[in-house]
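**Q** Predicted structure and sequence below. I'll ask about it afterward.
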Amino acid sequence: MADWLAALDRRAALRAKAGLTRTLRPRAAGDPDVDLAGNDYLGLATHPEVVAAAGRALSGYGLGATGSRLVRGSTDVHHALEDDLADWLGVDRALVFSSGYLANLAAVRGLVQPRTLLVSDAHNHASLIDGCRISGAETVVTAHADVDAVAAALAAAPGRPAVVVTESVFSVDGDLAPLAALHAVARRHGALLLVDDAHGLGVTGPAGAGAVAAAGLAGAPDVVVTATLSKALGGAGGVVAGPAEFVRHLVETGRTFIFDTAPPPAVAAGVRAAVALARAADDLRAELADRARYAVRRLGAAGLPVSTPDAAVVSVTAPGPEAATAWAADCRSRGVAVGCFRPPSTPDHRSRLRLTLSTGVTRADFEHALEAIVECAPQSRTGGGPVSVRSEPGLRAPQSRTEVILP
């Protein structure tokens, strides 16, 4: 009877040997670490106006929504938040979910018809990948940010309904998808474009409306946008935004909407206050951009292989998973929290520290954190300084061929 538990132990031992053990670490309120790991880009999670709005709703509605949106959980706060998000994003309608993950599952599945082809970027987030798999549609995974590969995949399926699936700002390296070019290719082939703007919303675009708006695609009838409410807005939940007909379709058929308890009204109220603040936060967005440039200069000057970010995500390649884990732990011992990304969470099998910048961290603490990251950097085998990308054992180039996933 215990064989299945022993099998799990063996699998855990193999992960530990490969440096892939994952551990939950509790964080107390008021944690003093400099936070370069969370996604609170604009520092709104603890903003007094956001907390006050959530508190008022908590007093009025209680702790939870008490039901799904279609049964009992759809409050006036949820509807007001959706109206505000639709106005901000420049779309017909927006629909709020309890997480960005569930929003992506619903959006992908909702766009699939019989014979639909999904064309998905190799660096897409797990929620988009899982959405493609759960949909049952044929999925072609194309090389990262390769517009020609997308065009070839669409051209190979003439007459079939198709959806191009991409992030806007990719969550691993923080680079920006060529959204305008992808949209042009999709439109030329009669395909739709689905964009997960999780790391763009609040950080890029006019009034922080995101990378889709920055690309001039806001409100386009063949574009659907998803995003989380847990990053620049400092709350929790997700949103699907686009044509009114598609939102109606999700309300009536979206399983992760119909059968899921609604987000707590207090969270929705806090996020609504955060939307108002984010729309007026051009100064904070300018500060984020300046910090991203500073981080690249400082880390690059130290010889570390650092990404060139298009928003507020900066990644630094580590020699391997064990080195990345040790590097993150050393930073944590210096009071600096950083993200640690290792396979299978990385699409190109490279291990990284991921730094997510936040204006909620003081400039002095931010610069101090970068110094700690440099000082804790793993050294090469010969002790001659930080290692380069090419020295990582088993490093493979990013996806360079078209990969087909059949249902």
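**A** Thanks, I have the structure now.

**Q** CA atoms for contacts and neighbours, from now on please.
**A** OK.

**Q** Okay, strands next: where are they in this structure?
**A** Assigned by DSSP state E, the strands in the chain fall at 34-36, 93-97, 117-121, 138-142, 162-167, 192-196, 223-228, 238-242, 313-317, 336-341, 352-356, 403-405.

**Q** okay, the ones you listed in a markdown table with distance to Val51 and mean neighbour count next?
**A** Output for the strands of the chain, formatted as a markdown table (distance: least, Cα to Cα, whole Å; neighbours: other Cα atoms under 10 Å):
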| stretch | distance to Val51 | mean neighbour count |
| --- | --- | --- |
| strand 34-36 | 19 | 23 |
| strand 93-97 | 20 | 26 |
| strand 117-121 | 37 | 27 |
| strand 138-142 | 41 | 23 |
| strand 162-167 | 30 | 26 |
| strand 192-196 | 27 | 26 |
| strand 223-228 | 19 | 27 |
| strand 238-242 | 19 | 26 |
| strand 313-317 | 25 | 25 |
| strand 336-341 | 24 | 22 |
| strand 352-356 | 22 | 26 |
| strand 403-405 | 44 | 15 |
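
**Q** For the ones you listed, give me CSV that also has distance to Ala7.
**A** Compiled in CSV, the strands of the chain are given as follows (distance: least, Cα to Cα, whole Å):
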stretch, distance to Ala7
strand 34-36, 36
strand 93-97, 36
strand 117-121, 34
strand 138-142, 32
strand 162-167, 36
strand 192-196, 37
strand 223-228, 36
strand 238-242, 36
strand 313-317, 33
strand 336-341, 26
strand 352-356, 29
strand 403-405, 28
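
**Q** The ones you listed: which one's closest to Cys376?
**A** strand 336-341 (10.7 Å; Cα to Cα).

**Q** Below is structure B, check it against A:
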Amino acid sequence: MNAMSALTWMEEELASLEEASLKRSLRESYTVPGSPGRMFRGTGSRSLLNLSANDYLGLSQHPAIIEAMREALLEEGLGAGASRLVTGNRKAYAKLEEAIAEWQNCEAALVFGSGYMANAGVIRSVVGRGDVVFSDQLNHASIVDGILMSRAELVRYRHLDMEHLEAMLHKHRDKRRKLIVTDAVFSMDGDQARLHELKLLKHEYGAMLMVDEAHSGGIYGRHGEGLCHELGVKDEVDIHIGTFSKAFGAYGAYVCGSRTLIDYLVNKARPLIYSTAMPPALLAGIAQALALVQQDHWRRERLGSAVRFFRSSLKKSGFLIPTGDSAIVPIIIGDNETALRFSAALEENGIAAVAIRPPSVPEGTARIRFSLSAAHTDKELRDAAARIRQVGLQFGVLGR
């Protein structure tokens, strides 16, 4: 059997994905210098309003971040050259992790290469065979994959259903270790975890609690610490995860907690142990972004204003918008093909808003997921809402 015939099954599966309007492909996009809220799609295309990025605070092109990275690049070079436990643990790591721990008011912090690596690495480090993990049904794929790799038992509780979670906790009360894990703000719906109730259940059943602040870090809290801080439950969270790829406008992730937890992860977290350390210039840029997240309160205020304005505008246009205050605003379309056509029509009207389809969302809930930024102006959002309404009328999805 030659190599080509051995891969025939791939061609067949790709054809099935195409038929179901689920096939993905890569498209090039380009930044618009000086305009973090806009983008280009394809060579020679016109500028589009970017309503699909997670650059919530508009920091991705900040001059101070770029300058910090430039200086570090000239001093340190491009790559770290090895994993952190070999020779890649540059001084920028200690500086950044100390700053994160102080910001989060925790004993220690640890930086990972991405949010996926952090979730996968942490979960498989703290649980294993004989343990059980209780995961919200709509948690991010990196959480689910981390649980599967850990070989602990996965128990998915219905989304935000605390009665179901409690029933499952009671059923598995005698397991060796129990871990409750949740997103703070859910990436496809923009709703919030019930952190106060999770805190109570954690204590009642002797479980650990892990919260992923990917879409809430930098946005909630007095200095952008996240939803756990804003709701006053930070001290009840055993494992606090966050990313630099959303509100920070950069790349990477962090884990916060006790010194014991961080020391344990340094010895057990395989993505940390077996990955080359992050480029020093990137660490320097993240450190500058962290300073801006804490001091630029106006960015959170501007984002909050943009969110309220956009949600209100879509509701006035006739769309059924979920209640909430997050920067994630979904319009449920339903079938995959219509969602793709809706997205293409928006692009023709100057708006970049990608169709989100299964498996990223449950079957039958394909959607357009809008993400707002402090970089968006009221005029841009007002014009966008009007154009979205026109497309909604065209495809008959108003009121869904």
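**A** Sure thing, it's come through. Note that the structure is a prediction, hence the values are computed from the model and not measured.

**Q** thinking again about what came up before, Val251 of the first structure is nearest to which of the strands of the first structure?
**A** Closest to Val251 of the first structure of these, according to Cα to Cα: strand 93-97, at 8.2 Å.

**Q** equivalent range in the second structure for stretch 170-183 of the first structure?
**A** Mapped onto the second structure using TM-score structural alignment, stretch 170-183 of the first structure covers residues 186-199.

**Q** If we go by neighbour counts, what in that stretch is buried?
**A** Phe186, Ser187, Met188, Asp189, Gly190, Asp191, Gln192, Ala193, Leu195, Leu198, Lys199 (16 or more other Cα atoms under 10 Å).

**Q** which residues are contacting that stretch?
**A** Applying Cα atoms under 8 Å, 6 or more residues apart in numbering, the contact partners of stretch 186-199 of the second structure are 138-140, 160, 162, 180, 182-185, 209, 215, 228, 231, 233, 236-237, 322, 324, 326-330, 360-361, 369.

**Q** again with stretch 35-49 of the first structure
**A** Contact with stretch 35-49 of the first structure is made by 50-51, 202-203, 230-235, 273-274, 278, 284-285, 288, 312, 336-339, 354-361, as judged by Cα under 8 Å, 6+ apart.

**Q** and what of stretch 84-92 of the second structure?
**A** Stretch 84-92 of the second structure is contacted by residues Ala80, Gly81, Ala82, Ser83, Leu272, Ile273, Thr276, Ala277, Pro280, Leu283, Ala284 when judged by Cα under 8 Å, 6+ apart.

**Q** Make TSV out of these and add neighbour count and distance to Asp131 of the second structure.
**A** As requested, the contacts of stretch 84-92 of the second structure are arranged in TSV below (neighbours: other Cα atoms under 10 Å; distance: Cα to Cα, whole Å):
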residue	neighbour count	distance to Asp131 of the second structure
Ala80	18	36
Gly81	15	36
Ala82	15	33
Ser83	17	30
Leu272	23	23
Ile273	17	23
Thr276	20	30
Ala277	24	30
Pro280	24	37
Leu283	25	35
Ala284	24	38
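
**Q** rewinding a little: inside helices: which ones of the buried residues of stretch 186-199 of the second structure?
**A** Mapping those onto helices (DSSP state H) picks out Leu195, Leu198, Lys199.

**Q** quick check, nearest of these to Val111 of the second structure?
**A** When those are compared against Val111 of the second structure (criterion: Cα to Cα), the nearest one is Leu195, at 24.1 Å.

**Q** follow-up on the earlier one: and the strands of the first structure: which comes nearest Thr253 of the first structure?
**A** strand 93-97 (13.0 Å).

**Q** Read off where that closest one ends up in the second structure.
**A** Mapping strand 93-97 of the first structure onto the second structure (TM-score structural alignment) gives residues 108-112.

**Q** One more: stretch 294-307 of the first structure?
**A** Against the second structure, stretch 294-307 of the first structure falls on residues 309-322 (TM-score structural alignment).

**Q** buried sites along that stretch?
**A** Phe309, Phe310, Arg311, Ser313, Leu314, Lys315, Ser317, Phe319, Leu320, Ile321, Pro322.

**Q** now do stretch 115-125 of the second structure
**A** Using 16+ other Cα under 10 Å as the test for burial, stretch 115-125 of the second structure gives Gly115, Tyr116, Met117, Ala118, Asn119, Ala120, Gly121, Val122, Ile123, Arg124, Ser125.

**Q** does the fourth one really touch Phe112, like I thought?
**A** Yes - if you go by Cα atoms under 8 Å, Ala118 of the second structure and Phe112 touch, sitting 5.7 Å apart.

**Q** Glu348 of the second structure versus the residue mapped onto Leu24 of the first structure from the second structure, what's the distance?
**A** Leu24 of the first structure maps onto Leu26 of the second structure when the alignment is built from TM-score structural alignment. Computed with Cα to Cα, to the nearest Å, the distance linking Leu26 of the second structure and Glu348 of the second structure is 19 Å.

**Q** With neighbour numbers in mind, choose between the two.
**A** More crowded of Leu26 of the second structure and Glu348, by other Cα atoms under 10 Å: Glu348, with 12 against 5.

**Q** residue ranges for the helices of the stretch 201-350 of the first structure, please.
**A** Remark: helices assigned in the stretch 201-350 of the first structure by DSSP state H, counting those that start in this stretch are 211-214, 244-253, 255-258, 265-279, 282-301, 321-333.

**Q** Make CSV from those and add distance to Leu81 of the first structure to it.
**A** Converted to CSV, those look like this (distance: least, Cα to Cα, whole Å):
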stretch, distance to Leu81 of the first structure
helix 211-214, 19
helix 244-253, 15
helix 255-258, 16
helix 265-279, 5
helix 282-301, 21
helix 321-333, 36
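
**Q** can you tell me which of these comes nearest to Asp83 of the first structure?
**A** Closest among the helices of the stretch 201-350 of the first structure, once you apply Cα to Cα, is helix 265-279, at 9.8 Å.

**Q** Report the buried residues of the closest one.
**A** For helix 265-279 of the first structure, burial by neighbour count (16+ other Cα under 10 Å) applies to 265-278.

**Q** go on, stretch 71-79 of the first structure?
**A** So for stretch 71-79 of the first structure, counting by 16+ other Cα under 10 Å, buried means Gly73, Ser74, Thr75, Val77, His78.

**Q** quick one: terminal-to-terminal distance for it?
**A** Taking Cα to Cα, the first and last residues of stretch 71-79 of the first structure lie 15 Å apart.

**Q** Read off where that stretch ends up in the second structure.
**A** Aligned by TM-score structural alignment, stretch 71-79 of the first structure corresponds to residues 86-94 of the second structure.
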